[in-house]
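# no sequence on this one, just coordinates:
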């Protein structure tokens, strides 16, 4: 049985630090490669997770990420910020890891 390879997918999120991240771009194959190329050109951190991309690619452009994914995306955003040497206001990167509940209020 010949299985077709899964198309290469990519998504882009925008996060302003105030609202939930929103989906700003999504695409398969050539469009996915163009999204990744732009990210590299502008030194936007790239996080590869095919399963997460499949979930987020079902959203419409401009949609905020679902509440169920807040924790996952918060960890990815925090990692991306650290790569760029950025930290939230009042955060002391030398204080060591701190366990925090980042579950949004209901």
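Looks like it came in fine. Not measured: the values here are computed from a predicted model.

# contacts, neighbours, all on C-alpha from now
Noted.

# what are the ranges of the strands in this structure?
9-14, 22-28 (DSSP state E).

# and among those strands, the most buried is which?
Of all the strands of the chain, strand 9-14 has the most neighbours on average by mean count of other CA atoms under 10 Å, namely a mean of 20.

# That strand packs against which elements?
Contacts defined by 3 or more CA pairs under 8 Å, 6 or more residues apart in numbering; DSSP states H and E place strand 9-14 against strand 22-28, helix 29-41, helix 50-57.

# would CSV of these with distance to residue 64 be doable?
CSV is the format used below for those (distance: least, CA to CA, whole Å):
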stretch, distance to residue 64
strand 22-28, 4
helix 29-41, 19
helix 50-57, 10
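
# Quick one: the strands of the chain as JSON lines, columns for distance to residue 83 too.
Output for those, formatted as JSON lines (distance: least, CA to CA, whole Å):
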{"stretch": "strand 9-14", "distance to residue 83": "17"}
{"stretch": "strand 22-28", "distance to residue 83": "21"}
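
# Comparison target below:
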């Protein structure tokens, strides 16, 4: 049996937010749409199955919990790095 695709989108504004927030999440067709929209708008995509499995449990607008800070920091570092290379 094939595992359903999962996706989550995060937002973080340094100095304005205490922690990144989940702004979209989903599985299956919803996940595919999240990825499609990210690509269309030039939003960097980082694949991390462990992290996304935890993020999809959060509600949209919810800040990530402290136990996910380290994992999300790695993702944000990849995103900022890819943006600088453009």
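Okay, I see it. Since we're looking at a predicted model, the values are computed, not measured.

# picking that back up, any idea which of the helices and strands packed on strand 9-14 of structure 1 gets closest to residue 72 of structure 1?
helix 50-57 (9.3 Å; CA to CA).

# how far is the closest one from where the chain is centred?
10 Å (CA atoms, centre = their mean, to the nearest Å).

# got the buried residues for it?
53, 56, 57 (16 or more other CA atoms under 10 Å).

# I'd guessed the last one sits against residue 26; true?
Yes: contact between residue 57 of structure 1 and residue 26 holds when scored by CA atoms under 8 Å: they sit 6.2 Å apart.

# so what's in contact with those two at the same time?
Contact criterion CA atoms under 8 Å, 6 or more residues apart in numbering; residues shared by residue 57 of structure 1 and residue 26: 10, 11.

# mean shift of the top helix by length along structure 2 relative to structure 1?
Secondary structure of structure 2 read by DSSP state H shows that its longest helix is helix 69-84. Comparing helix 69-84 of structure 2 with its match in structure 1 after superposition yields a mean distance of 1.2 Å (mean CA distance after the TM-score superposition for structure 1).

# in that helix, what's buried?
Buried-residue list, helix 69-84 of structure 2, by 16+ other CA under 10 Å: 72, 75, 76.

# which residues of structure 1 does that helix align to?
Aligned by TM-score structural alignment, helix 69-84 of structure 2 falls on residues 70-85 of structure 1.

# Hmm, residue 56 of structure 1 is touching residue 9, no?
No: between residue 56 of structure 1 and residue 9 there is no contact under CA under 8 Å: 10.3 Å.

# returning to what we had before: tell me the one of the buried residues of helix 69-84 of structure 2 nearest residue 35 of structure 2?
Looking across these and measuring by CA to CA, the closest to residue 35 of structure 2 is residue 75, at 15.5 Å.

# okay, now the closest residue to the closest one other than its chain neighbours: neighbour count?
Once flanking residues are discounted, residue 75 of structure 2 sits nearest to residue 46: 6.6 Å by CA to CA, 6 or more residues apart in numbering. Applying other CA atoms under 10 Å, we find 13 residues neighbouring residue 46 of structure 2.
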